[in-house]
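S.K.: pasted the sequence and its predicted model underneath.
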Amino acid sequence: MLARFAERIAARLPAAAIVTDRDAIAPWETDWRRRYHGHAELLLAPATVDEVQAIVATARAEGVALVPQGGNTSMVGGATPPADGSAAILSLRRLNAIRSIDAEAGLAVAEAGVILATLHAAAAAHGRRFPLSLGAKGSATIGGLVSTNAGGTQVLRFGTMRGLVAGIEAVLPDGSRHDGLAALKKDNRGYDLTQLLIGAEGTLGIVTAATLRLVPAVAGRTVAWAGVASPDAAMTLLRRFQRTTPALESFELLPAESLDAVLAYLPDARAPLASAHPWHVLIEVTDDDAPDGAAAVVERVLGAAIADGLAGDATIAASETQAEAFWRIRESISDAERATGPAAQHDIAVPVEAMPRFMIEAAAACEARFPGTRASGFGHLGDGNVHFHVRAAPGTDPADWYARQVPVVSAFVHDLVVAAGGTISAEHGIGQMKRDELERLAPPARLAALRAIRAAFDPGELMNPGKLVTLAPPGNPQ
């Protein structure tokens, strides 16, 4: 089928859109974490929406599966092709035009292959900004961010990708085009296809462009770093900031071991504070809504926190260079921890007020249940999102860890999350890493609804097969 599909599609696409060279395809067969390895004999790189439609329609006619891919930064194996070589990779990277920016309306129309950092720069040139950022901003693409409902470090103020998308253009599994880019304030025509496609991980269609909400560029920002004794103290500090200013954009919490890992990983990194602290918070406040200016607000709140013992020490970035250095520490945690050895990583969320207790109690429970391991969490305190990692005991064989031990560790962690009223996926999606756990833990009604939606759009499971949810075999009551 794949050979026949390749022959048919070659007659419909320019040569630049068809890649069969093994060396060119190989980098896109492995996920970012190098946990999942697939195989593809064919990579298709369309440059227009018409070419995407031709690919999808032909693939459906031939029964060939497609794996959509942007920057290949998935943390859950969501863009990795199956290992049997049965699917073609559909790369959206050449679909990389910013079609328009309307500064007055606060809207940008960006194609799926636009890199997030490129959109940031383009919006800034118009006096606007797109208020979503993450460590992979230099490679993550708009299509991937939409398809995974990405979060990032500014969710506290602006929400996830779902709240920043005003419209979507997509090619549906039958090859038809959904033209939903119009930024309508009201549209009451039944099911919202835009919202269905956000977070669908490419299983309901191929996002080709999105209308995105922009906000005014900030006049300035103040970035600070504080040391605290516990997540509970950090939560109290967060509430003080929230009562003081609506311009609090980020409030990141990380333990000392995460900071130490980054300092060991980045040769030029320096600890923001001279003294050691069990926990650290990274704070950003912008000038746009701070009545006295962001710097004054941050100085006042942190000064009071130190005076009454809530914070042990704090510093305010004296320049943009120092502010970026603080953020580089936060954004390098995943890379640094990956370099320290094998670990079971979990992107989970619990109710915001439960997050401090969960971070302490879950770590203790994991270390007791799996002797020799080290467990800790870092993340976005204000939205309950914890990146919770359980690191293997020293000397553990990585292959054995990932094959035999990680499934047991992750099941244990996910049971703790569900018991706390949380979710096993906060911002990274389900992909293939968490598909079986979703099957195990999701309420039956939710699973049935997910399967019914996928079956209606993609009955042959040709769109990103093996990801998010699979259709139940005939006769399976689920």
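M.R.: Yes, it's here. Residues are numbered from 1 along each chain as shown.
S.K.: rest of the way, CA atoms for contacts and neighbours
M.R.: Will do.
S.K.: strands of the stretch 251-400 of the chain, start to end?
M.R.: Counting by DSSP state E, counting those that start in this stretch, the stretch 251-400 of the chain has strands at residues 279-286, 313-316, 343-349, 374-380, 385-391.
S.K.: and the second one, how far out from the chain's middle?
M.R.: On the basis of Cα atoms, centre = their mean, to the nearest Å, strand 313-316 sits 29 Å off its chain's mean C-alpha point.
S.K.: show residues contacting it.
M.R.: Residues outside strand 313-316 that contact it (Cα atoms under 8 Å, 6 or more residues apart in numbering): 222-228, 272-273, 275, 299, 302, 306.
S.K.: quick one: which of these is nearest E7?
M.R.: When those are compared for distance to E7 (Cα to Cα), V223 wins out at 55.3 Å.
S.K.: after the host helix or strand of V409, next one along is what?
M.R.: Per DSSP states H and E, V409 falls inside helix 406-419. Using DSSP H and E, the helix or strand that follows helix 406-419 in sequence is helix 435-441.
S.K.: show me what the next helix or strand along the chain from that following helix is packed up against.
M.R.: Sequence order places helix 444-457 as the next helix or strand after helix 435-441, per DSSP H and E. On a contact count with 3 or more Cα pairs under 8 Å, 6 or more residues apart in numbering; DSSP states H and E, helix 444-457 meets no helix or strand.
S.K.: buried residues in helix 444-457?
M.R.: For helix 444-457, burial by neighbour count (16 or more other Cα atoms under 10 Å) applies to 447, 450-451, 453-455, 457.
S.K.: likewise for stretch 244-264?
M.R.: Buried-residue list, stretch 244-264, by 16+ other Cα under 10 Å: 244-245, 247-255, 257-263.
S.K.: same check, this time on stretch 83-96
M.R.: Applying 16+ other Cα under 10 Å to stretch 83-96 flags 86-96 as buried.
S.K.: likewise stretch 97-116?
M.R.: Applying 16+ other Cα under 10 Å to stretch 97-116 flags 97-98, 101, 103, 106-116 as buried.
S.K.: another one to put next to it:
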Amino acid sequence: MSNPSSPAIPLERLHAILGPKGLITDADAIAPWLTDWRGRFHGQSPAILAPATTREVAAVVALAQEQAIPLVPQGGNTSMVGGATPPANGRALILSLRRMNAIRSLSAEHNRAVCEAGVILSTLHEAAEAAGRRFPLSLGAKGSATIGGLVSTNAGGTQVLRHGTMRGLVEGLEAVLPNGEVYEGLEPLKKDNRGYDIRHLLIGAEGTLGVVTAATLRLVPALTRTATAWVGVERPHDALALLRLLERRFGQTIEGFEVIAGDCLGHVLSHIPGTRSPIGTPSPWHVLIEFDLSEAADGAQGEQRILSALSEFLESGRGLDATLAQNEAQAQSFWRLRESISEAERAQGPALQFDISVPVEAMPDYMVETAKAAQARFPGTTASSFGHLGDGNVHFHVRAPKGTADGPAWIARQGKEISRFVHDAVEAAGGSISAEHGIGQMKRAELGRLASPARLWAMRAIKQAFDPRGIMNPEKLIPLASEG
């Protein structure tokens, strides 16, 4: 595991700080944490540091600063862009936050929870539910993703339309800065004008400016009654028209609004056992909508209003078919279709997957026109998308030609050119090459190619000011000067 160019690792001093449970040097125990979740990036590290308290994190970071030892913060290792994988040179130590997994407090009265960085998202969901509350952010990796990682990547999900990204759900933050000092900002202040907002610098920084150790998170009342609808449409433009209609009628009760290309649904129906389309009419595009009727005086009346709006939409000629889930099991079956897309796409064959965003009004054109253009530019490929229409987040996939056996080889040959093509289209639409997964190491060069000089200057200046020795999560997020 060691590298001849690696700095000497002060194992005795680290052992004194962390104890026997907090210092892992066994190669077999380290190995599972050296590869990213998608299996695209592989690194090396001589040790995993696993502190149990913020004080231990601070001591470790101070020692790393003194010795110029790079650290790679890691939670559940669910990064989609290689953001928590150590570099291949073997110089960095993995700083695991998984032992810091306490929910320090949870108040139903104040709609607030204070969680350490290693708390798994599903654990928070369960604790909030037991208190009659919920944490309104969910994603496919909820069984392994940790709060620290979600904060550090400003994670999103299917409920951003109503509740915002992680940035909007974090009311306070505790973190260890690169000099070993603890930023104590857990207080949930509504107003605080003491200059730069350190909390918002750390959210989405992917561990390059410090180590998130705990967060104060906003909770909301539990859902007591929901309505889930599935609508077939001819084009995503019709889906946007439906969104605007429902926003006028129902406002903030719309919890989620997902749009899915017909071939994406087809892959789910082909590869995921026990799935079936909610509607009988074959449709080029599909819409999944979740309504929160918890505060409705008469839930049945709320459902009737939804059915009336959907009927009006169908009668306008912009909808092909629609249905409303009749019970919780059926609603869950609708959501299972949406949540199984990634699994089905993997079964379908190798693909390049893009997490991008464009202005909401530009999303329908982007989904249709970029897919056509990609297929024309790269013969044999197929392209389609699904995503959170309400917040402009598109998951855009370009699949390898049918029969491609060696996916990694195809990606190595075509990946860079296809990525440039897709990202150029995003830039032309006024969008972002990363909507909710971050930059990590996978998109760093593309950020350097496409970001404005002002953005790159500011990012590099902030990084240099916070971390002049470059010990925090090296080779992530910040483009090299040659990439700008």
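M.R.: Now that the structure is in, tell me what you want to look at. On a predicted model such as this, the values are computed, not experimentally measured, just so you know.
S.K.: mean neighbour count and distance to D31 of structure 1 for the strands of the stretch 251-400 of structure 1 - can I get that in JSON lines?
M.R.: Shown next, in JSON lines, are the strands of the stretch 251-400 of structure 1 (neighbours: other Cα atoms under 10 Å; distance: least, Cα to Cα, whole Å):
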{"stretch": "strand 279-286", "mean neighbour count": "24", "distance to D31 of structure 1": "29"}
{"stretch": "strand 313-316", "mean neighbour count": "20", "distance to D31 of structure 1": "37"}
{"stretch": "strand 343-349", "mean neighbour count": "23", "distance to D31 of structure 1": "14"}
{"stretch": "strand 374-380", "mean neighbour count": "23", "distance to D31 of structure 1": "22"}
{"stretch": "strand 385-391", "mean neighbour count": "23", "distance to D31 of structure 1": "18"}
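S.K.: and of those strands, who's closest to L212 of structure 1?
M.R.: Taking the strands of the stretch 251-400 of structure 1 one by one with Cα to Cα, strand 279-286 is closest: 21.0 Å.
S.K.: now the contacts of strand 313-316 of structure 1: which count as buried?
M.R.: Here, 16+ other Cα under 10 Å leaves 222-228, 272, 299, 302, 306 buried among the contacts of strand 313-316 of structure 1.
S.K.: quick check: the two most widely separated of those?
M.R.: Going by Cα to Cα, the pair spanning these furthest: T222 and V228, at 19.1 Å.
S.K.: could you redo the buried residues of stretch 83-96 of structure 1 as a markdown table and give each row distance to G127 of structure 1 and secondary structure?
M.R.: Shown next, in a markdown table, are the buried residues of stretch 83-96 of structure 1 (distance: Cα to Cα, whole Å; DSSP: H, G, I helix; E, B strand; the rest coil):
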| residue | distance to G127 of structure 1 | secondary structure |
| --- | --- | --- |
| S86 | 46 | coil |
| A87 | 43 | strand |
| A88 | 40 | strand |
| I89 | 37 | strand |
| L90 | 34 | strand |
| S91 | 31 | strand |
| L92 | 28 | coil |
| R93 | 26 | coil |
| R94 | 26 | coil |
| L95 | 25 | coil |
| N96 | 21 | coil |
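S.K.: of the buried residues of helix 444-457 of structure 1, which is the nearest to R8 of structure 1?
M.R.: R8 of structure 1 has its nearest neighbour among the buried residues of helix 444-457 of structure 1 in F457, at 23.7 Å by Cα to Cα.
S.K.: does that closest one touch L204 like I think?
M.R.: Yes: between F457 of structure 1 and L204 there is a contact under Cα atoms under 8 Å: 5.8 Å.
S.K.: now the helices: where do they sit in the stretch 51-200 of structure 2?
M.R.: Secondary structure of the stretch 51-200 of structure 2 by DSSP state H, counting those that start in this stretch: the helices cover 54-67, 121-130, 147-152, 160-163, 166-169, 198-202.
S.K.: just give me how far the fourth one sits from the chain centre.
M.R.: Distance, stretch centre to chain centre, for helix 160-163 of structure 2: 14 Å (Cα atoms, centre = their mean).
S.K.: which residues touch it?
M.R.: Residues contacting helix 160-163 of structure 2 (Cα under 8 Å, 6+ apart): 136-137, 169, 252-257, 388, 390-391.
S.K.: take these and write them to a markdown table, including distance to A425 of structure 2.
M.R.: Formatted as a markdown table, those follow (distance: Cα to Cα, whole Å):
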| residue | distance to A425 of structure 2 |
| --- | --- |
| P136 | 31 |
| L137 | 29 |
| L169 | 31 |
| Q252 | 31 |
| T253 | 33 |
| I254 | 30 |
| E255 | 29 |
| G256 | 26 |
| F257 | 24 |
| H388 | 18 |
| G390 | 20 |
| D391 | 18 |
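S.K.: which residue numbers in structure 2 does stretch 152-168 of structure 1 align to?
M.R.: Stretch 152-168 of structure 1 corresponds to residues 157-173 of structure 2 when matched by TM-score structural alignment.
S.K.: actually stretch 44-52 of structure 1, not the one I wrote
M.R.: Against structure 2, stretch 44-52 of structure 1 falls on residues 49-57 (TM-score structural alignment).
S.K.: for the matching stretch, how far is the first residue from the last?
M.R.: 9 Å (Cα to Cα, to the nearest Å).
S.K.: pull the residues that contact that stretch.
M.R.: 17-18, 21-24, 93-100, 176, 182, 213.
S.K.: likewise for stretch 447-455 of structure 1?
M.R.: Against stretch 447-455 of structure 1 from outside (Cα under 8 Å, 6+ apart): 203-204, 439, 461, 469-472, 478.
S.K.: same check, this time on stretch 123-138 of structure 2
M.R.: Under Cα under 8 Å, 6+ apart, the answer for stretch 123-138 of structure 2 is 103, 106-108, 111, 121, 143, 156-160, 163, 165-166, 217-223.
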